[in-house]
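A.B. asks: how would this look folded up:
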Amino acid sequence: MTAQAPKIFIDGEAGTTGLGIRKRLAPLEQAGRLRLLAIDPAKRKEPAARQALMAEADITVLCLPDDAAREAVALADELEHTSHATKVLDASTAHRTQPGWVYGFPELAPGQEKLIAQARRVANPGCYATGAIALLHPLVSQGLVKADAPLSINAVSGYSGGGRKMMESHAREGGPAFMLYALGKAHKHLPEISLRAGLAHPPLFVPSVGHFPQGMVVSIPLHQGVQLAPGLGGAEVRDALARFYNQFTTHGVHVLDQPQPTMVAEGLAGRDDMELAVHSVPEAKGVVLTARLDNLGKGASGAACRNIMLMAGLENSKMI
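C.D. replies: Reported below is the predicted structural model:
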């Protein structure tokens, strides 16, 4: 990284995630801490114009569909052994399980922040995956949840994560109040969840969309002696999560001491942190784990900005 303010190029900045990143980084640009490079809208699909900006940028952020992200990485790779090499942060699904890419979830393990800061290629996590991994990885790694246990994950997201057609359908009067989707299909976040949570096989995942723009709740039921080690209750599970995240001095994951019996998915809309909770169900000899976050915040743009801060050496800067 140069001694000057680092230059950031957002390839695909007109999309929801790209716009969210630019909005969060704008105060840092105004303060002279970084510089945002912008492409001529008429040239946003021209490989040569995009590569020219990559060659100028310290960090290139990809907010593109998977195939387009792979093509963009190929453009960046052509610069890698020149004086114009750029770091790449990919917000698509394309590289989240690929060798050679660092997973951009700083709270995944002690030392993950340093790996992100030093990496040339970082994959930003998916929104559902962020909640599921935050709940499961600490418990699997501590032996409280069996890696080969049958798991089910339910989740509801705001419609802003579903693309233009979904956003338009909900913006119209009379849009659907609630909708299950991807039924009978393997969701694209499953490989990422399985790998990063340390699971032996993919869980059953039931995603859904609610009639609200931003917000998300991921919930996972666990039974003693099935998914959970025998005899474990809510207090032990909560303590294990808190013990894991207390290892980090700076993080955006909070384990609640006293979770409420109800939860509104929009509760963290507009924020870039995440709340984890453990709800005891003694009658069923189990617990329900929940993660609440903003699908566009900690689940997308907010997470990307945290990674940009690390990759640019600006982690101590205030973003918003």
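
A.B. asks: Please make it C-alpha for all contacts and neighbour counts, starting now.
C.D. replies: Noted.

A.B. asks: What is the burial count for residue 81?
C.D. replies: As a burial measure, residue 81 scores 9 neighbours (other C-alpha atoms under 10 Å).

A.B. asks: hang on, I meant residue 266
C.D. replies: Residues lying near residue 266 (other C-alpha under 10 Å) number 20.

A.B. asks: Same check on residue 69?
C.D. replies: There are 22 residues near residue 69, going by other C-alpha under 10 Å.

A.B. asks: Now do the same for it: helix, strand or coil?
C.D. replies: Secondary structure, DSSP: H, G, I helix; E, B strand; the rest coil: residue 69 is helix.

A.B. asks: separation between the residue nearest to it when sequence neighbours are not counted and residue 165?
C.D. replies: Distance criterion C-alpha to C-alpha, 6 or more residues apart in numbering; nearest residue to residue 69, sequence neighbours excluded, is residue 62 at 6.3 Å. Residue 62 sits 21 Å away from residue 165, going by C-alpha to C-alpha, to the nearest Å.

A.B. asks: Could you also give me the structure for this next sequence, so I can compare it with the first?
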Amino acid sequence: MTRTPVVFIDGEAGTTGLGIRDRLASLPVALHSIDPAHRKDPSARKEAMAAADLVVLCLPDDASREAEAMAATMGGNAPRLLDASTAFRTAPNWVYGFPELEAGQAGAIASAPRVSNPGCYPTGAIGLLRPLIDAGVLPAHYPVCINAVSGYSGGGRNLIEAHVRDGGPAFELYGLGLEHKHVPEIHKHAGLTRRPVFVPSVGHFAQGMIVSIPLHLDDLDGHVTTNDLHTVLDRHYAGQDAVRVLAPEATLSAEALAGSDRMELRVHGSPRHRQVLLSARLDNLGKGASGAAIQNIRLMLGLG
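C.D. replies: This next block holds a predicted model:
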């Protein structure tokens, strides 16, 4: 009889942890949990780690680093780790958990002892940029400017409560010091040599996200067209279930993929003006968080 793999979610009471827990119900795994009264007890957490084949860390960055250090003390009995924080997304000894990133990435995730789950904004930005840079149609030194809007569910408990209680602002820019914690992740995994400008925002809706990147075609290598960019993306993601390259639309609603674990990519453009807008639409809690984690859990546990 095949042994059922055991998963422990360290931080299962948070938004991402709850989303992963709900999705795990459809997989052939056993979920190991800690009594809520002992979730911050180091000995209880280490005992739970020892009982698991895979530990999913849904913790703040510092707590994730502490959990990794704790696992390291277990030697050969240490479980594999999937981290949902930003702590290890650019760490050299962690595999980046974006299966569609490049050929071989899914296999690397499947065999890795440590995998970092991508951020929601970076998933859209990297999903658009990396194939174009790898194909040579977008220069790695291009001065990329990324605009993005997310539902308030990605902002943590205080922001969620403020929007639910007060109605929140209809639209709000933030991170205007241009030091957002997702920038290093985008910079590295998109393959950029120049640090991108990233302008995030939050809207008064619970779930959903659009990431958009404007380009001037005359600044790209060669005589690149809008169709060329679409073709590169379409070929890169051919056969992928979670990422789809679709035809441009006149309007896009950020909420359209709420509850979905897919991401949609589009190339909008004006051939007359030689201008393009790349767009990625996803659910910040789906492909941007829990849905991506389930993809990685499936790969790491060999669940297909």
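
A.B. asks: so what number do they get for TM-score?
C.D. replies: Once superposed, the chains reach a TM-score of 0.97 (TM-score structural alignment, normalised by the length of structure 2), with 304 aligned residues with a C-alpha RMSD of 1.2 Å.

A.B. asks: more crowded one of residue 62 and residue 165 of structure 1?
C.D. replies: Shown here are residue 62 of structure 1 and residue 165; by other C-alpha under 10 Å, residue 62 has more neighbours (26 against 10).

A.B. asks: how about that one, what's its match in structure 2?
C.D. replies: Following TM-score structural alignment, the counterpart assigned to residue 62 of structure 1 within structure 2 is residue 57.

A.B. asks: ok, now residue 146 of structure 1?
C.D. replies: Checking TM-score structural alignment: residue 146 of structure 1 goes with residue 139.

A.B. asks: and its match, what does it touch?
C.D. replies: 133, 220, 221 (C-alpha atoms under 8 Å, 6 or more residues apart in numbering).

A.B. asks: mean offset of the one helix or strand the first one maps to relative to structure 1 (after superposition)
C.D. replies: The reference is to residue 133 of structure 2. Residue 133 of structure 2 belongs to helix 120-134 when elements are defined using DSSP states H and E. In this overlay with structure 1, the average offset of helix 120-134 of structure 2 from its partner residues is 0.2 Å by mean C-alpha distance after the TM-score superposition for structure 1.

A.B. asks: where do the helices sit along structure 1?
C.D. replies: For structure 1, applying DSSP state H gives helices covering 16-30, 47-56, 66-77, 112-118, 127-141, 163-171, 190-197, 234-245, 302-312.

A.B. asks: So the match of residue 62 of structure 1 is in contact with residue 65, correct?
C.D. replies: No. Using C-alpha atoms under 8 Å, residue 57 of structure 2 makes no contact with residue 65, being 9.7 Å away.

A.B. asks: okay, and the common contacts of these two?
C.D. replies: By C-alpha under 8 Å, 6+ apart, no residue touches both residue 57 of structure 2 and residue 65.

A.B. asks: Contacts only, for whatever residue of structure 1 lines up with residue 153 of structure 2.
C.D. replies: Superposed on structure 1 with TM-score structural alignment, residue 153 of structure 2 falls opposite residue 160. Taking C-alpha under 8 Å, 6+ apart, we find residue 160 of structure 1 in contact with 16, 166, 167, 213, 214, 295, 296.

A.B. asks: Alright, calling it a day.
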